[in-house]
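Chemist: Show me the folded form of this:
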Amino acid sequence: SFQGRSRCNDYAIGIELEGTDTLPYTDAQYQALGELTDFITRYYPRITLGRIVGHNDIAPGRKTDPGAAFDWARYRMRVAGFK
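Modeler: Here you go, the predicted model:
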């Protein structure tokens, strides 16, 4: 569940990144993810930073991605406009 709603896959937009829980993601991945996020949030303005989470947040204990190697601060700074 997410923010009090169950069946997340019925209304979520899922973005898959190639990677592991332990290896750093690449600059190209952060760039592409940031551009895709910009596009999606332009057309779906109710998708805010507070509504962008990882599988590990939705299904803790069952899902681990994007994992500890994903730099959420870097991604959020990029999405917030600090490119």
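Chemist: From now on I want contacts and neighbour counts done on CA atoms only, so please keep to that.
Modeler: Noted.
Chemist: for Tyr11, what are its contacts?
Modeler: Contacts for Tyr11 (Cα atoms under 8 Å, 6 or more residues apart in numbering) come out as none.
Chemist: here's the other one to compare against:
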Amino acid sequence: MACGVSCYQGRERCNDFSIGIELEGTDTLAYTDAQYRQLAAVTDLLIALYPAIAENIAGHSDIAPVRKTDPGPAFDWIKYRALLSAPSEKETS
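Modeler: Coordinates of the predicted model:
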């Protein structure tokens, strides 16, 4: 079953080379502190195993903007990045 069109930094078929993490929520309701803490903990573990991903963290809306809106405007990228053990220099909106 095809998951639809996706593209990130010129590469298509993102499900073939990416790791997806789902959060329970909506585009408009704030995520909880517990969600941010757990997301950062999982991300730190993944970065320890795959260091290159530290500079390639993106939202679903970044790879399939026509079809996906998550994590949405309620997701606080600055707060999330501040919780990472080794925040990247890359800004994410």
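Chemist: Name the helix or strand for Arg81 of structure 2, please.
Modeler: helix 77-83 (DSSP states H and E).
Chemist: Where in structure 1 does that helix fall?
Modeler: Aligned using TM-score structural alignment, helix 77-83 of structure 2 spans residues 72-78 in structure 1.
Chemist: for stretch 17-35 of structure 2, same thing?
Modeler: The aligned range for stretch 17-35 of structure 2 is 11-29, by TM-score structural alignment.
Chemist: As a check, name the ranges of all helices in structure 1.
Modeler: 27-43, 55-58, 72-79 (DSSP state H).
Chemist: okay but Asp44 of structure 2 is in contact with Leu84, surely?
Modeler: Yes. Between Asp44 of structure 2 and Leu84 a contact is recorded at 6.3 Å, counting by Cα atoms under 8 Å.
Chemist: where do the contact lists of those two overlap?
Modeler: By Cα under 8 Å, 6+ apart, no residue touches both Asp44 of structure 2 and Leu84.
Chemist: quick revisit: for the match of helix 77-83 of structure 2, which residues meet the burial criterion?
Modeler: For stretch 72-78 of structure 1, the buried set under the neighbour-count rule, 16 or more other Cα atoms under 10 Å, comprises Tyr75, Arg76, Arg78.
Chemist: Understood, closing this out.
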